[in-house]
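Chemist: below is the structure, and that's it, no one-letter string:
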């Protein structure tokens, strides 16, 4: 289904090209026969509907399977934790275990879904598009690829930064969940010594740190993709300028 969607996406611009060429040729010949244009329009609509249908089904299949994989990983991790000795839980923070059971599993699910889709499109769609463009015009294709090395460098730089930020978020989440467990298990002691306000301030501080690190991570995401799209559009500008 992914292949079908990618092929349909490659065919659509070709049909639009034929439609534009036909309009120009018909106008130049002072003709009024637009029946062929109507057929091309219907074909474009048919491709759009087909892309929508196939995209719906592959999303249902791939994203649905990613949830099953996440559930299976969680079950396996939980069963593994039950077999570990008491010394492991003495040395390991509860927050770290919670981070592995929640955020890490969410990352695995996303990798199994959108990671697979992005990886497939990066290989198949990019290769097919490159071949398609080279068959049309080799010179314009080479000009369009000028921003590509910059996009690769931007991606490599931000991926490393994202990894560090994500790790920092995980560590902050571990501290936060560990504090929650500590406060809940020791709530009677906290109340007995009237430490509600200091503990509340400490928890609020950890929450603010977790929020700040998440915002920092989102800022990196919000900077990376606009830059990538900017240089991708620069390639389009180069094509229009040269062509």
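Modeler: Noted; the coordinates are in hand. Owing to the predicted nature of the structure, the values given are computational and were not obtained by experimental measurement.
Chemist: all contacts plus neighbour counts: C-alpha atoms, from now on.
Modeler: Will do.
Chemist: list the contacts of residue 238.
Modeler: 143-144 (CA atoms under 8 Å, 6 or more residues apart in numbering).
Chemist: same thing but at 10 Å, please
Modeler: Contacts for residue 238 (CA atoms under 10 Å, 6 or more residues apart in numbering) come out as 140, 143-147.
Chemist: tell me the one among those residues nearest to residue 14.
Modeler: residue 140 (15.9 Å; CA to CA).
Chemist: comparison target, given below:
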């Protein structure tokens, strides 16, 4: 239960829902006990009245009068029992409107807290944890916790209120009969607990099997072109059949266990009823109790059956909720170590100075940068060239403060980057990633993503023109209102890159970071984007990260990275004269471009 203590703050926030839920539960149970008492009184009245009724001669006026009075009282008892049932139904409705509604409100708050916390965590957290795991904790785990806060809490409170009320009253009526009639109930609770654990265990196996089956089908249909190209349809069908067979066997195994559930309950309820009738019958014969007491106790046993049955079920829910909350707490306890030292909020000019920068990725231990230094004046441009794995993108991540340097420092406008307010700093940096990510939304909302809630249509259109994608957009039937498919699948590779560039420049950043954003486009599209970039970069501090030297020609200064170390630094002309790594790379790529043409 320790893991679930964190939820107490939510219970405190909704304490009035809980208070009224407990009060309604207490009142509803009063309307459970009273009908049983009315049944006892009614049966005893019927038995006693019938014995007197038989004393009168058939057809006599007194007999007819006694019969009408007798039926009138029976009708009154029936109406009272019906009224009690309706009142109980009303309060059961109110219980659900308080306790179950409270659980839904807490579920809403908990999901929002987890989501907000996810967004506050550094990039390293998302590299270490899979998207599936993040999703599972905010959906499945929260749902299990809600079951504890809703049904488990509701039935638990009902059990704590109903048991003392009913058993206490049963003891006042007849102690021996109470003890005998309640004998099977602990066995029932333990049995349900064991069966529930078996059901939960098999259900989780089925869930995992279903997840694997869904993943297989999704991959098969996403890669249907590859499957057809390599004529692997029959092999894919065999693999699906094998996965389906595993799911089928686990489902049948669950069905076998579930088939024990209701027979077990009915058998133990039946046993309680038989014991009650047998022991009660002996006491009736001895004259200790009336017939009505047996009927009353049978009703009490049936009243207690579901609460006792739910005890095993509730225990199982609490265990699962505790396990889920432990998983949720594990992520909620993760702290963001990327913090601002001084929270400086000011507009930047854009000069960048990198001093002896080194970085080791915390999750993998890979040394990405080793003692790198360079300067960029405000409004100037720098190209960072290097092969895959040379540390180019790591510099972009450090400038955006997705990570903090292992050693060395980065200065923007002669102020350490760690002193700036992180959100304010990032607002002034336009970032174009290598792997373009566009949302399943309109083109307007994608380009205006960095502008906040109030979208400036003029700025969005101007950004599209600057990125040389305006004409492509207006040619669509719905223009800027065109909704993009998943990850921007509606657009071509070049269009996606240019929309991504438009999104970066729409917020008028002082620093523009282009992280190998031309790697996935052809030469013709690259030239079109480079022409657009030439205008975009004017007046902005720009960093072009690329493995293509064609992009580097736009820059005022070029550095070449190799295995995390800076091996060359200078202008395009200087590096060509030096005949080093840059010149060698330039010649190779120029020859390849010529061969392609």
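Modeler: Okay, I see it. In this text the structure is predicted, and so the values were computed from the model without any measurement.
Chemist: quick TM-score on the pair, please.
Modeler: In this superposition the chains share a TM-score of 0.81, using TM-score structural alignment, normalised by the length of the first structure; 243 aligned residues with a CA RMSD of 3.0 Å.
Chemist: rewinding a little: neighbour-wise, which one of the contacts of residue 238 of the first structure leads?
Modeler: residue 144 (21 neighbours; other CA atoms under 10 Å).
Chemist: that one corresponds to which position in the second structure?
Modeler: Under the alignment by TM-score structural alignment, residue 144 of the first structure pairs with residue 181 in the second structure.
Chemist: quickly find the element holding residue 132 of the second structure.
Modeler: helix 131-138 (DSSP states H and E).
Chemist: give me the next element, helix or strand, following that helix.
Modeler: Under the assignment DSSP H and E, the closest C-terminal helix or strand after helix 131-138 of the second structure is helix 140-147.
Chemist: how big's the offset between the helix or strand that that next one is followed by and the first structure?
Modeler: Reading on from helix 140-147 of the second structure to the C-terminus, the next helix or strand found by DSSP H and E is helix 153-173. Comparison of helix 153-173 of the second structure with the first structure after fitting gives an average deviation of 1.6 Å (mean CA distance after the TM-score superposition for the first structure).
Chemist: which residues does stretch 86-94 of the first structure contact?
Modeler: 81, 97, 174-175, 177-182.
Chemist: could you flag which of those are buried?
Modeler: 97, 174-175, 177-179 (16 or more other CA atoms under 10 Å).
Chemist: in TSV, list those residues along with distance to residue 49 of the first structure and secondary structure.
Modeler: Shown next, in TSV, are those (distance: CA to CA, whole Å; DSSP: H, G, I helix; E, B strand; the rest coil):
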residue	distance to residue 49 of the first structure	secondary structure
97	45	helix
174	46	helix
175	48	helix
177	46	helix
178	50	helix
179	51	helix
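Chemist: and which of those is nearest to residue 236 of the first structure?
Modeler: For these, the nearest to residue 236 of the first structure is residue 174 (44.8 Å; CA to CA).
Chemist: could you tell me how many residues sit around the alignment partner in the second structure of residue 28 of the first structure?
Modeler: Mapped onto the second structure by TM-score structural alignment, residue 28 of the first structure lines up with residue 51. For residue 51 of the second structure, the neighbour count with other CA under 10 Å is 11.
Chemist: geometric centre of the first structure: which residue is closest?
Modeler: With distances taken as CA atoms, centre = their mean, residue 114 lies nearest the centre of the first structure, 5.6 Å away.
Chemist: mean shift between the helix holding residue 132 of the second structure and the first structure?
Modeler: Looks like 4.3 Å for helix 131-138 of the second structure (mean CA distance after the TM-score superposition for the first structure).
Chemist: buried residues in that helix?
Modeler: Using 16+ other CA under 10 Å as the test for burial, helix 131-138 of the second structure gives 134, 136-138.
Chemist: dump those to TSV, plus distance to residue 259 of the second structure.
Modeler: Below are the buried residues of helix 131-138 of the second structure laid out as TSV (distance: CA to CA, whole Å):
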residue	distance to residue 259 of the second structure
134	35
136	29
137	31
138	32
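Chemist: and which of those residues is nearest residue 21 of the second structure?
Modeler: Once CA to CA is applied, the member of those that ends up nearest residue 21 of the second structure is residue 138, at 26.8 Å.
Chemist: which residues of the first structure fall in helices?
Modeler: Here the first structure has its helices, by DSSP state H, at 2-28, 35-83, 86-91, 94-99, 105-110, 116-120, 126-136, 138-144, 148-185, 187-192, 196-242.
Chemist: okay, the contacts of stretch 86-94 of the first structure in a markdown table with distance to residue 196 of the first structure next?
Modeler: Output for the contacts of stretch 86-94 of the first structure, formatted as a markdown table (distance: CA to CA, whole Å):
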| residue | distance to residue 196 of the first structure |
| --- | --- |
| 81 | 32 |
| 97 | 26 |
| 174 | 22 |
| 175 | 19 |
| 177 | 18 |
| 178 | 17 |
| 179 | 13 |
| 180 | 13 |
| 181 | 15 |
| 182 | 13 |
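Chemist: checking residue 375 of the second structure next. Helix, strand or coil?
Modeler: strand (DSSP: H, G, I helix; E, B strand; the rest coil).
Chemist: helix or strand: which one has the closest residue to it other than its chain neighbours?
Modeler: What sits nearest to residue 375 of the second structure in space, not counting adjacent residues and going by CA to CA, 6 or more residues apart in numbering, is residue 353, at 4.5 Å. Taking DSSP H and E as the criterion, residue 353 of the second structure maps to strand 352-360.
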